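**Q** I would like the atomic coordinates for the input below:
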Amino acid sequence: MADVQARMRRLGMSRRTEEAYLGWIRRFILANGKRHPRDLGAREVEAFLTRLAMDGNVAPSTQNQALSGLLFMYREVLGIELPWMDDIRRAKRPQRLPVVLSREEVQALLDELGGLAWLMASLLYGSGLRLMECVRLRVKDLDFVRGEVTVRQGKGGKDRRTMLPARLREPLQVQVREVRRVHQRDLAAGFGEVWMPDALSRKYLGAAREFGWQYVFPAPRRSCDPRSGLIRRHHMDESVLQRAVKAAVRRAGIDKPATCHTLRHSFATHLLEAGYDIRTIQELLGHKDVATTQIYTHVLNRGGAGVLSPLDR
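**A** Model prediction:
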């Protein structure tokens, strides 16, 4: 396991991916009587994935995550490239339409939130951010002059820019001033560092203590970094916003299974309804392929092709 972990860290893979892959590799080895993976092959991998589907009743995306972890171990760690690897078929993910809220439902949801939860949820809807993109925002990523938010290391490791809603400009400036006060207290106490991506902390000495690198939504308390052992102030735990949004959906009387990601879906759909170009929306969302963005054309109020039902004529 140490070799797998070292390889993933050398490749700069995220901590979440590291934990997920290690978990699946561990379960695969235990399911096969603790035999070494070199002694196992396609039959054992297929059997493991089948048990996940039949006995564990896991979703296709979970099966594919388990397969990705096992293939990473064979290819990247053990250096084994066998023909059977390409023959293993990934579980087919069902094509589902995204849950989208109306403008009135979005407003009702936001009205049930307050403080940081309202500000973060408003960013998800107003800028089209993913949940983790929001909680990982740094002070330097907010451009109040140009009205832009820069998303660093988004899905697929891509950077992008999206709009900063004018309505959120003042609340965000207030939040940044609060972050400055918290940072100054941390510095006075001998702390003030944040986690830096890749090797930037070694390349730019002292940058981890600079105000621009601080999180816009910091955690209420300092904590110990599990990898380095350093005491730092990390970003707010994403579960805080998830719980707040779930409770707000219930209080607002919204019957749809809405989550934080629903606000991003609503952002894209409402822009399409307003007549904005789908390529522009693709760039704002950070989609690699416009086909991913086109799914929102199926949930427009007027129908994907703007067809009017003959019953309504």
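**Q** drop to CA atoms for contacts and neighbour counts, all remaining ones
**A** Noted.
**Q** how much space between the residue nearest the centre of the chain and residue 100?
**A** The centroid of the chain falls nearest to residue 132 when counting by C-alpha atoms, centre = their mean (4.2 Å). From residue 132 over to residue 100 the distance is 19 Å, taken as C-alpha to C-alpha, to the nearest Å.
**Q** What of residue 169?
**A** Taking C-alpha to C-alpha as the measure, residue 169 and residue 100 are separated by 25 Å.
**Q** okay, those two: which has more neighbours?
**A** Taking neighbours as other C-alpha atoms under 10 Å, residue 169 and residue 100 compare with residue 100 leading, 25 against 16.
**Q** Give me the distance between the residue nearest to the centre of the chain and residue 15.
**A** Applying C-alpha to C-alpha to residue 132 and residue 15 gives a distance of 13 Å.
**Q** Please apply the same query to residue 44.
**A** The spacing between residue 44 and residue 15, counted by C-alpha to C-alpha, is 27 Å.
**Q** if you count what's nearby, which of these two comes out ahead?
**A** Taking other C-alpha under 10 Å, residue 44 and residue 15 do not tie; residue 44 has more neighbours (16 against 13).
**Q** Return the residues in contact with the more buried one.
**A** The neighbours of residue 44, taking C-alpha atoms under 8 Å, 6 or more residues apart in numbering as the test, are residue 32.
**Q** Check which helix or strand it maps to.
**A** Per DSSP states H and E, residue 44 falls inside helix 42-54.
**Q** Residue 149 now?
**A** Assigned by DSSP H and E, residue 149 belongs to strand 148-151.
**Q** Which strands and helices lie in contact with that strand?
**A** Using 3 or more C-alpha pairs under 8 Å, 6 or more residues apart in numbering; DSSP states H and E as the contact test, the elements touching strand 148-151 are strand 142-143, strand 160-163.
**Q** ok, residues contacting the first one?
**A** Spelled out, it's strand 142-143. Counting contacts by C-alpha under 8 Å, 6+ apart, the residues outside strand 142-143 that touch it are 148-150, 164.
**Q** Next, the second sequence, to be compared with the first:
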Amino acid sequence: METSDAATPEEDGAAFIGPPRPPRLLDQLRTHLRTRHYSIRTEQLYVDWVRRFIRFHEMRHPRDLGPGEVEAFLSHLAEVRGVSASTQNQAKAALLYLYKQVLDLSLPWLDEVVQAKTPKRLPVVLTEREVRDLLGQLNGPMWLIASLLYGTGMRLMECLRLRVKDVEFARREIVVREGKGNKDRVTVLPENLIEPLRAQLSRAKAVHDRDLAAGFGDVHLPHALAVKYPKSGRAWGWQWVFPAAARSVDPRSEPRVERRHHVQPESVQRAVREAARRTECAKPVSPHVLRHSFATHLLQSGYDIRTVQELLGHSDVSTTMIYTHVLNRGGRGIRSPLDAL
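**A** Reported below is the predicted structural model:
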């Protein structure tokens, strides 16, 4: 009997390779979020909360968990970890997204999970003198970023994601793209920042030119623009106003691509915090406090609240109204009877 040279199933290792394994749950969550154009920060937050939820319940699959387990996790966050109501609600939003959107489970108890009540707090606002002292402790790009936050009312990520094409020097405007709620808006470009911004763009251009010479220079483009306009990623107008000091691998690129991202928000937060410490300011100061100060000081100067609302990008004027409470002097603008003695 002749023997065949063909390998038997037992001898052929490929025969043991079964169908491809389905993607892991967290990878499914990432893909779902990216398909719907959620920001990378939202993606990271949601993935992190789902990972914590699974670990909290000893690696059990969320399909096997119910309202009791969700309530237990959220209660643990509030009672043991001591997180704020907004953080607790953020965790709940991540879990709701997982169950409703990714696992496609229509469970009535999801909407009955208790929503933590977020307390109404007055925003921290710096005086003009405190803003001046704070900015005086900063220099370079950190000074310019902090000055833009105070001078335009932008959120930190809106400022860091600013692209060259969205700075309108002639019209004294800055176009904020895909702000909170995925909305665009226009805000003011302070006269005092025109020359510093031109200098920053010159530095950014030099960095971009070096990247191009080294075979890089491609920047991340939103949504499908990179497919529609393949060469736009290297165009000067799409570059970041505040590029990072070093290139890094884009975690969302397939295949992985080395690009230059913008300055990391943690760097700005740390710089502002250290600057506030050096001024011996007793208030808790973060970059977002400069946005609060922008709104309050505009209202103090007599600008209409609707104008401030548009500059801030608030959907509802009631959100902007919180700054009017900061303006009330002496509690409600009254004079204490003690001062009449």
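**Q** Can you give me the TM-score here?
**A** Comparing the two superposed chains by TM-score structural alignment, normalised by the length of the first structure, the resulting TM-score equals 0.96, with 313 aligned residues with a C-alpha RMSD of 1.5 Å.
**Q** how many neighbours does the aligned residue in the first structure for residue 107 of the second structure have?
**A** Under the alignment by TM-score structural alignment, residue 107 of the second structure pairs with residue 82 in the first structure. Residue 82 of the first structure sits with 12 neighbouring residues when counted by other C-alpha under 10 Å.
**Q** same deal with the one 4 residues further on?
**A** Counted with other C-alpha under 10 Å, the burial measure for residue 86 of the first structure works out to 11 neighbours.
**Q** and it, what does it touch?
**A** Neighbours of residue 86 of the first structure in contact, by C-alpha under 8 Å, 6+ apart: none.
**Q** Check whether it sits in a helix, strand or coil.
**A** In terms of secondary structure, residue 86 of the first structure is helix; the call rests on DSSP: H, G, I helix; E, B strand; the rest coil.
**Q** was I right about residue 218 of the second structure contacting residue 259?
**A** Yes. Judged on C-alpha atoms under 8 Å, residue 218 of the second structure makes contact with residue 259 at a distance of 6.0 Å.
**Q** Would you mind telling me which of the two has more residues around it?
**A** The neighbour count for residue 218 of the second structure versus residue 259, taken as other C-alpha under 10 Å, is higher for residue 218 (24 against 19).
**Q** Next up, the contacts around the residue mapped onto the more buried one from the first structure.
**A** With TM-score structural alignment as the criterion, the equivalent of residue 218 of the second structure in the first structure is residue 193. For residue 193 of the first structure, the contacting residues are 208-210, 231-233, taking C-alpha under 8 Å, 6+ apart as the criterion.
**Q** what do you get for residue 110 of the first structure?
**A** If a contact means C-alpha under 8 Å, 6+ apart, then residue 110 of the first structure has 118, 121-122, 248 as its contacts.
**Q** The match of residue 107 of the second structure belongs to a strand?
**A** No. Following the definition three-state DSSP, residue 82 of the first structure is coil and is not counted among the residues of a strand.
**Q** That one and residue 31 of the first structure, how far apart?
**A** Computed as C-alpha to C-alpha, the residue 82 of the first structure to residue 31 of the first structure distance reads 21 Å.
**Q** which residues in the stretch 201-313 of the first structure form strands?
**A** Counting by DSSP state E, counting those that start in this stretch, one finds strands in the stretch 201-313 of the first structure at the ranges 223-224, 231-232.
**Q** Grab the longest helix from the first structure for me.
**A** Ranked by residue count under DSSP state H, the longest helix found in the first structure is helix 166-188.
**Q** mean deviation (superposed) between that helix and the second structure, please.
**A** Once fitted to the second structure, helix 166-188 of the first structure is off its aligned match by 0.9 Å on average (mean C-alpha distance after the TM-score superposition for the first structure).
**Q** Which strands or helices does that helix pack on?
**A** With contacts defined as 3+ C-alpha pairs under 8 Å, 6+ apart, the secondary structure elements packing on helix 166-188 of the first structure are helix 115-127.
**Q** matching residues in the second structure for the helix it packs on?
**A** When helix 115-127 of the first structure is compared against the second structure (TM-score structural alignment), it corresponds to residues 140-152.
**Q** What span of the first structure is stretch 293-311 of the second structure aligned with?
**A** With the alignment judged by TM-score structural alignment, the segment of the first structure matched to stretch 293-311 of the second structure spans residues 266-284.
**Q** contact partners of the matching stretch?
**A** Contact with stretch 266-284 of the first structure is made by 100-103, 124-128, 160-163, 285, 288-290, 293-294, 296-297, 299-301, as judged by C-alpha under 8 Å, 6+ apart.
**Q** Just the buried ones among those residues, please.
**A** Among the contacts of stretch 266-284 of the first structure, those classed as buried by neighbour count (16 or more other C-alpha atoms under 10 Å) are 100-101, 124-128, 161-163, 285, 293-294, 296-297, 299-300.
**Q** which residue in the first structure lines up with residue 170 of the second structure?
**A** By TM-score structural alignment, residue 170 of the second structure lines up with residue 145.
**Q** Check the secondary structure at its match for me.
**A** coil.
**Q** Could you tell me which residues make contact with it?
**A** Taking C-alpha under 8 Å, 6+ apart as the criterion, residue 145 of the first structure is in contact with no other residue.
**Q** Quick check: residue 92 of the second structure vs residue 308 of the second structure, distance?
**A** Look at residue 92 of the second structure and residue 308 of the second structure: by C-alpha to C-alpha, they are 32 Å apart.
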